[in-house]
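**Q** sequence-free structure coming up:
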């Protein structure tokens, strides 16, 4: 019995060892069960050199950059203006440069001038207008041409600010025989004196300009007989510099027993005359000049009086803002009026979207997507192409117009003329270049878990960007590295793990700069230990069941349970992160790109210009999934630091805007959403008449497939609920604090959880509060 028992144990143990060696020693090359994988479709959306990736079975790569490629804009603006004193010319937008300007002036004449007869610098004394003494003061005014008198400025003050009007200003005639005012003749309106108790210039402006012909007149400050005893009025005078004019004052004559005028020749009250005169000028007579960009340019005489011109070629300075302002100055204290014909040439540079499409066996295709606007003035654009680009084609609204007379390609410069630019048009320009060759090599052709994969690239390029990707046998990108080219030999490495997929892998390296690009790929095998099907394991193991201890079985069960719990925890974290990262969902008609539904799940909405720009890029570039009529097709893009998930099925396109690439489960849910979207709403899109009202119910499908109840704002119902755990009460307290801090009655899921952590326990607690009706999604929130 002992011998038999020993042999039995020996045979059984030997059987276990043999089977263990069999199971662990056999490696099956999984490529035997895999189809050959073509190089994947990769779309790199570049905005300031940021990248994203999308995979599909198509051997092409698309790269988008707007960092340096420029569109040169030219404009000639010509027009006229009448009866102006300064020049303001509108330009299309800010940051244009002025290169040439022509100004032609006509009817240059006086608009307004100020004549100073005696200034504050000429003051030598002051006369006082007061009750009982000098109740009127006057100053002779000599007019030598027809004028329109606008106002008179006097230099003086009052002893205090008048509360009532008791002194008035008027223009009267002049009695040449007696050399004194003739108050029987009054011209224009009589106005109250404008004055205060601070010495300064005070303008006495008439309601309407007063027409005066050549003659002598008087400026009269008249307080007779209204002036009271409380206030004195002071008018400064120059008595030291003789002048041909005469001042007068109204005084009481005791010997004659009445009031009368007294005059003093040569004395001049301090005053200024503001007037219009029908007077034209030659520009050089008054040193007329134009100030452009803080530099003064003299205006030259034209063929006749009142005409002038200024031509300035070869300028180069930026126009601040959207108005070119030109100040006109003279060496006289006059304001001019003139008519103007002008013509200016301006230019500008704008960065435009540049896409690069690479296919392994074809020439590179460069695609420019410019925004070209039709203006009321002459406007054209130009693009300077690298010398190695060829086969240039221009498309307007989808039609090739390369042979149009307004499209010229010469000396590597493409020009689109004004007559070819039509309103509200979309533009696309394409060109080709030959691919640059470089080689990839690897340290081996077959790799196992824990092996270090090393890929070496030999290049002769001076500069550019390198993007390295590893694509596994399931067409999933599992590693990406981006760097600037710095060495002739660049190395990339990756350690194969036991969690990777077996089969044929592809290493893809893209090199590009603004003018050239190249593509290289390398295929290799990844082998993992063979794992038998459950039924095979059962038959092989049935002979050794008796030798397997119950303790070993318990260990396997515990390990499996731990793995199951870890998977569940990982799925919760993934779902949480997907919700936190989701910013917006758009559903569009794939044919017209019309937005049928838009859901935004952040408090501050996304920039509508950013979204419309992205959709325009899709339309212009022609990104389309060719098999999307038969099955749901997903690609992943990156646009301005956002991750874009785009799913197409039938006539629908779903666009999800996210901060990060979502989990595989989320992508599967998007596919399910697209299938039900087609099922429920296809009848509306097939008979679509522009009414998007039926599509508002798409949010119900989002709730169903994408944990949508956590996308909407959540409102806390503070009703007492006895069926609440201690952990749930702590979470309610946390939410209450957040609501108080934000001063709102709602909160987003992503505000509750820690964005980088997404604790599974906290996520489950939030779900529990929703199930208990304590947290309620606001599905109608706008």
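**A** Ah, there it is. Treat the numbers as computed from the prediction; the structure is a model and nothing was measured.

**Q** C-alpha from now on. contacts and neighbour counts both.
**A** OK.

**Q** List the buried residues for stretch 214-224?
**A** 216, 217, 218, 219, 220, 221, 222, 223, 224 (16 or more other Cα atoms under 10 Å).

**Q** which residues sit in contact with the third one?
**A** Applying Cα atoms under 8 Å, 6 or more residues apart in numbering, we find residue 218 in contact with 138, 139, 140, 141, 171, 172, 173, 174, 181, 182.

**Q** So the spatially closest residue to it that is not a sequence neighbour: helix, strand or coil?
**A** Leaving out its chain neighbours, the residue that sits closest to residue 218 by Cα to Cα, 6 or more residues apart in numbering is residue 140, at 4.5 Å. Going by DSSP: H, G, I helix; E, B strand; the rest coil, the secondary structure assigned to residue 140 is strand.

**Q** Of the contacts of residue 218, which is the most crowded?
**A** Counting neighbours by other Cα atoms under 10 Å, residue 181 comes out on top of the contacts of residue 218 with 30 neighbours.

**Q** now the host helix or strand of that one, how far from the centre of its chain.
**A** Residue 181 belongs to strand 180-192 when assigned by DSSP states H and E. Offset of strand 180-192 from its chain centre (Cα atoms, centre = their mean, to the nearest Å): 63 Å.

**Q** helices or strands up against the helix or strand just after it?
**A** Later in the chain than strand 180-192, the nearest helix or strand by DSSP H and E is strand 200-212. Using 3 or more Cα pairs under 8 Å, 6 or more residues apart in numbering; DSSP states H and E, the elements in contact with strand 200-212 are strand 147-158, strand 180-192.

**Q** got another, please set it beside the one above:
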């Protein structure tokens, strides 16, 4: 995929204005083991959620079926009852033959019948032995409980689950036993039977008065067994499969009945839950029971931030992965980047770092931190070096002016990565200019130099990086301040001439009061002449704010207009940067600047600045009148 932009900061890192970091991938592996007994589904609790299951190994044993309901007879055609009506009519017990063909565990028996409301005595329901000669119960009692029956004709469960009995192969008897029942003609305990067409006509039934009557066939009392046959199965006997990640896997037969195995060597699927549930399916409706032991191999990828320090001959990488054991069999693997070398791995268990590089395994540029050196609570640090990746900068010139479009190209490495452009100012402050993805070898940069940057020597630094490699180049260049040309038009000035002339004439008259009349007349003529010449030489007059340089008023006396805000800004900059100016007199507020074929006069009073632009140098009388004009403008406007 595409390389993401690398985070940076302006903090100095080993003399460089940025620090570069990337995220490197580590892989942790965990093997979990366990044993489950007497279960019907495999439910394994994983150490953590959101891991990839690599492979699964489950060994099954004691595969058997759970309990089932076995019907002996369920069709009724008549009934018999346990009753003590009188000495000539009484039956104290009823019995039916039970044939066990395999070792069977009995949990209970359903019988169909009812009792009369007067039948208040407690009688027993029993599992007895069987007299093979007379085909009757033999009075050997294996289990005995109080009879569970009520007034309505229904199936009633005789529950032996608190003490189930395992019966070997053979014949047994189910007995409703009311021996010693008190005489009561209305107290009856009825057990339904089929004496016409029973499912097992060869089974015998009998009744007891003073002894058991000889058993008869073709009659059977209605009953069902809740049983479990004690038999071990091969998985193939039950078509036994396991469902994992929506797929069904066959469970392979073991070496003896009741055993089997499931192996999924390349499961490789991401599991979001912490409980791994593996349903086991068979072709029977019965509940499956088994024991198993399992081994699950897990994998998880995590990233660790790595930092690089730029050095003269190479670069030093450092990372601190968080390693937390989640099982007793756990290890970490890290793929060594192609250009990295001099790996050193440290572990800190208490207060000091320990070099454990010799204890790790390095195979085919894979570093494995084995299970036996991973300790709970330990801190880890990995350091390595990488060479400085070479690339070229091509800058068409190294001298630039403010406002220029600084342009250059970078021949980046063929490996995909990022380019970061930073400029170091003469003050030493670093400024980030641009970060771009290097999508081809030749990459162009263009940057407009701000107008407020000072002149001096600047350093452009280009950093190239991807997740595992870095390189850096520098290029010095100069920034100077461009001259701002002014174009003076010869048309100009009449209205200002008149204003200035008036001021100049007044000044000349007062200046010449001590002269003779002739000299005064000549002086007046000279002043008038000079004032006219000054007015003819005047191209522009501007009034600006002294602090901000903001233009307040502009009047042009030539056809070609100029940008007043540009001129005022330029003069403001000249004033701020301290360009040498010529003062008319020590205490004067008027300053003069000669530029090419123009004379620029500035006079300041309080918070205003009066600016006059002339073709030629003005007379001294004109200079004096400028200060008076600045005062009048401040006072009246």
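**A** Happy to help now that I have it. Every value quoted in this text rests on a predicted model; they were computed, and no experiment measured them.

**Q** now the most centrally placed residue in the first structure: how far from residue 47 of the first structure?
**A** What sits nearest the mean C-alpha location of the first structure, by Cα atoms, centre = their mean, is residue 609, with 7.4 Å. Separation of residue 609 of the first structure from residue 47 of the first structure (Cα to Cα, to the nearest Å): 15 Å.

**Q** now residue 540 of the first structure
**A** Per Cα to Cα, residue 540 of the first structure is found 57 Å from residue 47 of the first structure.

**Q** same check, this time on residue 105 of the first structure
**A** For residue 105 of the first structure, the distance to residue 47 of the first structure (Cα to Cα) stands at 49 Å.

**Q** Looking at these two, which one has more neighbours?
**A** residue 105 (23 against 16).

**Q** ranges for the strands of the stretch 151-300 of the second structure?
**A** 154-159, 165-167, 170-177, 184-194, 205-208, 220-221, 223-229, 241-244, 247-250, 252-253, 260-264, 269-271, 275-281, 288-310 (DSSP state E, counting those that start in this stretch).

**Q** a markdown table for those strands, including distance to residue 331 of the second structure?
**A** A markdown table is the format used below for the strands of the stretch 151-300 of the second structure (distance: least, Cα to Cα, whole Å):
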| stretch | distance to residue 331 of the second structure |
| --- | --- |
| strand 154-159 | 53 |
| strand 165-167 | 49 |
| strand 170-177 | 58 |
| strand 184-194 | 69 |
| strand 205-208 | 70 |
| strand 220-221 | 66 |
| strand 223-229 | 46 |
| strand 241-244 | 25 |
| strand 247-250 | 29 |
| strand 252-253 | 31 |
| strand 260-264 | 21 |
| strand 269-271 | 19 |
| strand 275-281 | 22 |
| strand 288-310 | 10 |
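
**Q** Highest mean neighbour count out of these?
**A** Burial of the strands of the stretch 151-300 of the second structure is given as mean neighbour count (mean count of other Cα atoms under 10 Å); strand 220-221 ranks first at a mean of 32.

**Q** what packs against it?
**A** Contact analysis of strand 220-221 of the second structure by 3+ Cα pairs under 8 Å, 6+ apart lists strand 184-194 as its packing neighbours.

**Q** Name the surrounding residues that touch the strand it packs on.
**A** By Cα under 8 Å, 6+ apart, the residues outside strand 184-194 of the second structure that reach it are 73, 75-86, 111-120, 219-222.

**Q** among those residues, which are in strands?
**A** Among the contacts of strand 184-194 of the second structure, DSSP state E puts 73, 78-86, 111-115, 220-221 in strands.
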